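Visitor: Show me how the following folds:
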Amino acid sequence: MGFVYLAALLAGIGCMLLLDHRFRLFFWHDAKAAAIVTAVGLVFLLGWDLAGIGLGIFLRGEGAIATGILLAPELPLEEPVFLLFLVLCTMVLYTGTRRILERRVQTQVAPGSSERERENA
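Guide: Here you go, the predicted structure:
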């Protein structure tokens, strides 16, 4: 049972990438920008975790579903994988929501309106 959590995280990442691929939201929309955003987000969140660990705020809990492998004191192997999932999930949700809202605005503009009215909408 030691790899259940890691397997679930990897499955979640796979699902996010499948959604991304299907709707061309993040990596399949602009791979270079997505890689930069993902790397910056991951580094920021890992830094945040390490600062919390250093201050004694974040502690590793014992769990039967975790691997028990530590990358650093109080930093389990699953943590960077979870943070990667968090960044991917956030960006897929953000880009998907943005696309939905943009299409909603486009459909609310009357079909017979002028080009200027469409631009101001």
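
Visitor: use CA for all of it now, contacts and neighbours both
Guide: Fine.

Visitor: Give the burial count for the closest residue to residue 74 other than its chain neighbours, as a bare number.
Guide: Excluding the flanking residues, the one nearest residue 74 by C-alpha to C-alpha, 6 or more residues apart in numbering is residue 60, at 5.0 Å. As a burial measure, residue 60 scores 13 neighbours (other C-alpha atoms under 10 Å).

Visitor: Show me the strands in this structure, by range?
Guide: Remark: strands assigned in the chain by DSSP state E are 70-72, 75-76.

Visitor: Nearest to residue 21, out of those?
Guide: Checking the strands of the chain against residue 21 by C-alpha to C-alpha gives strand 75-76 as the closest, at 29.4 Å.

Visitor: and the lengthiest helix in the chain, how far out from the chain's middle?
Guide: Across the chain, the longest stretch assigned as helix under DSSP state H is helix 78-108. Mean-position distance between helix 78-108 and its chain equals 7 Å (C-alpha atoms, centre = their mean, to the nearest Å).

Visitor: The structure of the following sequence is requested for comparison with the preceding one:
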Amino acid sequence: MNLIYLASLLVAIACMLLIDARFRLFFWRDAVAAIAVTAVGVVFLLVWDIAGIGLGIFLRGEGVIASGILLAPELPIEEPVFLVFLVLCTMVLYTGARRILEHRRANEDRRTSARRGTGGES
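Guide: The predicted structure follows:
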């Protein structure tokens, strides 16, 4: 049994949580909402995966770095862990991008106000 992929996913989740903690973007901004969003996202994606497996669209590939532990036919234990990472990464990127855009907009508004206040109009 090889746990490289599972361990890598857990390290990646830990890294995303460190970024989140540093900038207070998702879990460290509102833990209850973040837990709800993560749970809903993971459940939705797992249902999607299960439907794909049931239709024969998604198949588990044999990987030398995978654990080989299955939660269900064609559903390795790494899949829900990957989905947690996917949702977490998406939300950290989204909230980070939103914060950057809000910061830029506020700076533009300050510059515009400063120009108007100093008689810079023609």
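
Visitor: Work out the TM-score between the chains.
Guide: TM-score for the superposed chains, counting by TM-score structural alignment, normalised by the length of the first structure: 0.91, backed by 114 aligned residues with a C-alpha RMSD of 1.2 Å.

Visitor: about what we covered before: comparing the strands of the first structure, which comes out most buried?
Guide: Ranked by mean neighbour count, the strands of the first structure are led by strand 75-76 with a mean of 18 (mean count of other C-alpha atoms under 10 Å).

Visitor: Measure the mean distance from that strand to the second structure post-superposition.
Guide: Strand 75-76 of the first structure, aligned to the second structure and superposed, deviates on average by 0.2 Å (mean C-alpha distance after the TM-score superposition for the first structure).

Visitor: Where in the second structure does that strand fall?
Guide: Residue correspondence for strand 75-76 of the first structure in the second structure, counting by TM-score structural alignment: residues 75-76.

Visitor: And the contacts of that stretch?
Guide: Residues outside stretch 75-76 of the second structure that contact it (C-alpha atoms under 8 Å, 6 or more residues apart in numbering) are 50, 60, 67, 68, 69, 70.

Visitor: do stretch 113-121 of the first structure as well
Guide: Residues outside stretch 113-121 of the first structure that contact it (C-alpha under 8 Å, 6+ apart) are 105, 106, 109.

Visitor: Dump those to JSON lines, plus neighbour count and distance to residue 8 of the first structure.
Guide: As requested, the contacts of stretch 113-121 of the first structure are exported to JSON lines (neighbours: other C-alpha atoms under 10 Å; distance: C-alpha to C-alpha, whole Å):
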{"residue": "105", "neighbour count": "11", "distance to residue 8 of the first structure": "37"}
{"residue": "106", "neighbour count": "14", "distance to residue 8 of the first structure": "38"}
{"residue": "109", "neighbour count": "15", "distance to residue 8 of the first structure": "43"}
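
Visitor: closest to residue 42 of the first structure among those residues?
Guide: Among the contacts of stretch 113-121 of the first structure, and counting by C-alpha to C-alpha, the member closest to residue 42 of the first structure is residue 105, at 32.6 Å.
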